[in-house]
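Visitor: Below is the sequence, then the predicted model.
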Amino acid sequence: MTILREMNVKEQAIEAKKAAKIVGLLSREDKDEALHVLADTLEKEYKYILKANELDLERGRKKGYEDAFMDRLALTKERVIEFADGLRQVATLDDPTGTILSEWTLDNGLNVQKVTVPLGVIGMIYEARPNVTVDATGLALKSGNSIILKGGSSAISSNKAIVEIMHQALEKTNIPKEAVQFIESTDREATKQLFTMNEHIDVLIPRGGASLINSVVNNATVPVLETGVGNCHIYIDHEADVQKALNILINAKTDRPAVCNAVETVIIQKDWLEKNEELLTSTFKKHGITVHGDERALQCIPGSIPASEEDWADEYLSLELAVRVVNNLEEAVEHIDRYGTKHSEAIITENSETASLFLQLVDASCLYHNASTRFTDGGALGFGAEIGISTQKLHARGPMGLPALTTVKFMMRGNGQVR
């Protein structure tokens, strides 16, 4: 296995920038072939990855990490195959670079083209999920970029093993292994160094909890593509189909409660709740969901506990759920405006006009009518792997796939024109 060479962060950034020049000139065929080699090698070496992952899990157990955190940290053979398949899916997607978005010729004969190009060097700062190491690398390379990976200390063994395997694989391709840099140091100072390397790094992408994201956004001088935490809501309207509402709610809460697109608050119109409180209560009980409710929810849902102000803003990442009872759509939207994180919001209703109004009024990157919030995911939406969910409004918003990792150049071609 290739052993990672220890370098300081600045040296790694310089190497990544040099490599970006090479990757940016490669053909789609070169990049796609490399992604397939990466996928095949990761699958072949899955036992090596799982052995390293067990070291992280053992440290996590000793430190008493919560179940949700351990779920994000854990790898299985199936999860390794899943992120390898994600690389293969990315390889099937169109190359996002070199596209002429618009073209025109001035009166003086000067030809103007607006063309998509790679961002250059991406700094990826993330926490527990080792799959991000693979997803981010695949998207960066396919879009002609190099990447500097700074994962959290909790997944250091897993991430190191994955990058070692990827370096081994890249040596068989036309992409230099220097295009994928991994910062081994778990010292926070190593992360802070990335914040101000404007000369070598073109963009930072933080992916993790609120404290990590806020630290990068508030301290970096390098431009930041901001991802957001997921305090996601589902509003059940008085015209919601009962079975449809329950199926969507349970999927959004229990499928993978530890991920950012899981629902954390359900807002219920009072008339719907009065008609269906017994069925709703039995559903919560069946799936082991703990309810934090407002005053009206406490009256209708036995076993629920009073919701605090923090509960409305919390990202539980577990089988806990805040329940708010409202009179109408307007109150639901008001609640989401106050506590939402602009991630994913859904309405369940059979009234298309009500649904359209909700979709227009609510400010979020992803909005759903009669569907689970769990679809806020690059793979689920056909982007291949994703590099994160952007909750900001500039450059990219929502699940960030290949186009989010490009920018544009204006290329002018003339024949001696002067101004």
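Guide: Now that the structure is in, tell me what you want to look at.
Visitor: CA only for contacts and neighbour counts going forward, please
Guide: Fine.
Visitor: Name the SS class of residue 265, please.
Guide: Under DSSP: H, G, I helix; E, B strand; the rest coil, the three-state class of residue 265 is strand.
Visitor: just checking, it touches residue 312?
Guide: Yes - Residue 265 is within contact range of residue 312, at 7.1 Å (criterion: CA atoms under 8 Å).
Visitor: One more to weigh against that first structure:
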Amino acid sequence: MASIAPRPAAQAQGFAEHPVTREAALLRLDAFLPQAGLVYAARRNEEHGAGRHHAVSRLSAALRRRLVSEAEVVARVRAAHGESADKFVTEVFWRSYFKGWLEARPQVWASWRGDLHRLDLRLGEDDGFAARHLAACRGETGIDCFDHWVEELEATGYLHNWARMQFASIWVFTLGLPWQLGARFFLDRLIDGDAASNTLSWRWVAGLHTRGKAYLADADRIARMTGGRFSPRGLATVARIPDEPPAPAAALPRAPLRWQAGVATVLWLTTEDLSLELEAALGDLDVRGVAVLASDGAVPADKTALGDGVQRAVARWHCPFRVCSSAEELAAFAHGEGAGQVLTGFATVGPALEAFPEMKRALRHAGLTLGEHRRAWDDRAWPHATKGFFALKEKIPQLIAAAGIR
């Protein structure tokens, strides 16, 4: 991460299948547009294996980091296909739904973290349990599709969304492993890993999100959707839903930390939002510098994405940048540039928000404040994401219109 510097996005190597620069993501969107309508609706669940995921957009890694926004992707596909793109648009809104649902119930994330600690203790004490878990993580279960998907995930950092559902179902109901460990296995490896979508998708498959409604993998369906590549045997025929208490009632999502328009600012870029330079609300911001934390670039995809975001932000505001090794160094950089505040993209529930207490302490000691910018897309969608997805789905036409999309 220490080598991050503004550079042409075209120089970034790799990630062609799942772009993590804005330029590459826009090229991917261009390539996907012709099939974003009825072709996508008909073929989106076909799973042909690594390097052959041509029926889906492969924009999830870019959307996860907001190198491109949901609004611009939806606008492009609607312009190309009109209402024929409704299935794809609905899938984009699933991302917003999961984000909003977890923002209203941050305890679910905290409980998952606590469950992992308990399960790690069990892995250290129960040899049989540990052996079953290790076999699943190594792809040594004897279930052909599952073992292949482990190999593909390790090699590419990606699985087709439909394959993820089958994988999670087999993990929970056939292998009898806790969903919490499976969610961690995915989040640690996925190039598009997202705290909300990943955690809640695993809970949904396990029958905990929509209470009592689980997803059970079926051998015949797997064979059909994979073109006969797999013929899994011994899959569970009954979904034994984990015995867990219901999710807490929805609460109001926390408000963004306030910032002031007329104050000199250092922009703290994170993988929560890497195209802040395009937000009209920040157009007149007095940006004195751009900073990133070196720890945010520990994963190669994040390092590339952050470098791309730095390049564009520096070009927009014509200011210096700094890769900082700590919150204290970032605070010192901001103070040295004459800033009165640090502004960042809204930190959603998950690792990004967990980094806030340390940053707020460091800035406070330097006489600075921390502010957040939350996008209008989230402000509009999240209030409808507190129950089941249908409550948000029926609002999609209004949400699209409110975003200025036809």
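Guide: Received it, and whenever you're ready, just let me know what you need. The structure presented is a predicted model; accordingly, all values stated were derived computationally and were not measured.
Visitor: Quick TM-score on the pair, please.
Guide: Remark: TM-score between the superposed chains equals 0.26 [TM-score structural alignment, normalised by the length of the second structure]; 159 aligned residues with a CA RMSD of 6.0 Å.
Visitor: one step back: any shared contact partners between residue 265 and residue 312 of the first structure?
Guide: Listed as contacting both residue 265 of the first structure and residue 312 by CA atoms under 8 Å, 6 or more residues apart in numbering are residue 322.
Visitor: Would you mind telling me which of the two has the busier surroundings?
Guide: Between residue 265 of the first structure and residue 312, residue 265 has the larger neighbour count (other CA atoms under 10 Å), namely 31 against 23.
Visitor: Now do the same contact list for the more buried one.
Guide: Applying CA under 8 Å, 6+ apart, the residues near residue 265 of the first structure are 231-234, 312, 321-324.
Visitor: Make sure I have this right: residue 288 of the second structure is in a strand.
Guide: Yes - under three-state DSSP, residue 288 of the second structure falls within a strand.
Visitor: mind checking how far it is from residue 313 of the second structure?
Guide: To residue 313 of the second structure, residue 288 of the second structure is 11 Å away according to CA to CA, to the nearest Å.
Visitor: next one: residue 156 of the second structure
Guide: Taken as CA to CA, the span from residue 156 of the second structure to residue 313 of the second structure is 29 Å.
Visitor: ditto for residue 356 of the second structure
Guide: In terms of CA to CA, residue 356 of the second structure sits 22 Å off from residue 313 of the second structure.
Visitor: Looking at those two, which is more packed in?
Guide: Just comparing residue 356 of the second structure and residue 313: by other CA under 10 Å the higher neighbour count belongs to residue 313, 24 against 14.
Visitor: wait, the more buried one sits on residue 289?
Guide: No - if you go by CA under 8 Å, residue 313 of the second structure and residue 289 don't touch, sitting 9.1 Å apart.
Visitor: where exactly do the strands run in the stretch 151-300 of the first structure?
Guide: With strands called from DSSP state E, counting those that start in this stretch, the stretch 151-300 of the first structure shows them at 180-182, 203-207, 232-236, 263-269, 290-293.
Visitor: Out of those strands, which gets nearest to residue 390 of the first structure?
Guide: Nearest to residue 390 of the first structure among the strands of the stretch 151-300 of the first structure is strand 203-207; the distance by CA to CA comes to 9.5 Å.
Visitor: helices or strands up against the closest one?
Guide: When contacts are defined as 3 or more CA pairs under 8 Å, 6 or more residues apart in numbering; DSSP states H and E, strand 203-207 of the first structure sits against strand 121-126, helix 210-219.
Visitor: Take these and lay them out in JSON lines including mean neighbour count and distance to residue 306 of the first structure.
Guide: Putting these into JSON lines (neighbours: other CA atoms under 10 Å; distance: least, CA to CA, whole Å) gives the following:
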{"stretch": "strand 121-126", "mean neighbour count": "26", "distance to residue 306 of the first structure": "34"}
{"stretch": "helix 210-219", "mean neighbour count": "15", "distance to residue 306 of the first structure": "25"}
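Visitor: what's the closest of the ones you listed to residue 253 of the first structure?
Guide: It is, among these and with distance given as CA to CA, helix 210-219, at 20.1 Å.
Visitor: Please name every helix or strand in contact with the closest one.
Guide: For helix 210-219 of the first structure, the elements it packs on are strand 203-207, judged by 3+ CA pairs under 8 Å, 6+ apart.
Visitor: what angle separates the strand it packs on from strand 121-126?
Guide: Here the directions of strand 203-207 of the first structure and strand 121-126 differ by 20 degrees (axes from the mean of the first three to the mean of the last three CA atoms, to 10 degrees).
Visitor: got a list of what residue 29 of the first structure touches?
Guide: Contacts of residue 29 of the first structure by CA under 8 Å, 6+ apart: none found.
Visitor: Let me know the distance separating it from residue 13 of the first structure.
Guide: 26 Å.
Visitor: and which of the contacts of residue 265 of the first structure is nearest to residue 180 of the first structure?
Guide: residue 231 (32.2 Å).
Visitor: winner for burial among the strands of the stretch 151-300 of the first structure?
Guide: Highest mean neighbour count among the strands of the stretch 151-300 of the first structure (mean count of other CA atoms under 10 Å): strand 232-236, with a mean of 30.
Visitor: give me the number of residues near residue 146 of the second structure?
Guide: 23.
Visitor: follow-up on the earlier one: just tell me which of the helices and strands packed on strand 203-207 of the first structure ends up closest to residue 413 of the first structure.
Guide: Of all these, strand 121-126 comes closest under CA to CA, at 27.1 Å.
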